[in-house]
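Trainee: predicted model and sequence follow; I will ask about them next.
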Amino acid sequence: MAKIGVEQSLTNVQQALRQKGYDVVQLKQESDANDCDCCVVTGLDSNVMGIQDTSTKGSVIDANGMSADEVCQEVESRIR
């Protein structure tokens, strides 16, 4: 199953993805995203000070304004 990195504050999303069988890791540091197939972030602290130096080979989902179910659907569509 895919490895999904999820921002720490999104506990409801972490639980929903685990229930669907995904390997979920918390994104505590930039390096945590390196091995993930997909990353879910709130978008609230993205690109602070105009610096974007984090890179990941997986796609990034901005969960701002989305329910946990909507995030799960987005993850599923992106990792297919």
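Mentor: Now that the structure is in, tell me what you want to look at. Numbers count the residues shown, from 1 in each chain.

Trainee: C-alpha from now on. contacts and neighbour counts both.
Mentor: Noted.

Trainee: where's residue 35 relative to residue 3, distance?
Mentor: Residue 35 is 8 Å from residue 3, where distance means Cα to Cα, to the nearest Å.

Trainee: between those two, point out the one with more neighbours.
Mentor: residue 3 (18 against 14; other Cα atoms under 10 Å).

Trainee: here's the one I want to compare it with:
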Amino acid sequence: MAKIGVEGSLTNVQQALQEKGYEVVQLRQENDAKNCDCCVVTGLDSNVMGIADTSTQGSVIEANGLSADQVCQEVENRLGKQ
């Protein structure tokens, strides 16, 4: 099953993804996202300067304004699962 990185404050998203069988890791440091297939972030720390160093090749989903179910659906869409 896919490995999904989730920001620590998104506990409801973490639980929903675990219930669907995904391996969930908390994103605490930059390197935590390195081997993730997809990452879910709050979007509260937006890149104001326009400079971005990526530490993952996977998709990044901004959870701001989405329910846990909507985030799960977006993860499945990005990973190509319906």
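Mentor: Here it is on my side, so go on. Not measured: the values here are computed from a predicted model.

Trainee: got a list of contacts for the biggest helix by length in the first structure?
Mentor: If you go by DSSP state H, the first structure has its longest helix at helix 68-79. With contact meaning Cα atoms under 8 Å, 6 or more residues apart in numbering, helix 68-79 of the first structure is reached by 2, 12-13, 16-17, 37-38, 40, 59, 61, 63.

Trainee: with those residues in mind, which one is nearest to residue 53 of the first structure?
Mentor: The shortest gap between residue 53 of the first structure and any of the contacts of helix 68-79 of the first structure belongs to residue 59, at 15.1 Å (Cα to Cα).

Trainee: contacting residues for that closest one?
Mentor: When contacts are counted by Cα under 8 Å, 6+ apart, residue 59 of the first structure is found next to 37-39, 78.

Trainee: and those residues, which of them are buried?
Mentor: Neighbour counting by 16 or more other Cα atoms under 10 Å classes 37-39 among the contacts of residue 59 of the first structure as buried.
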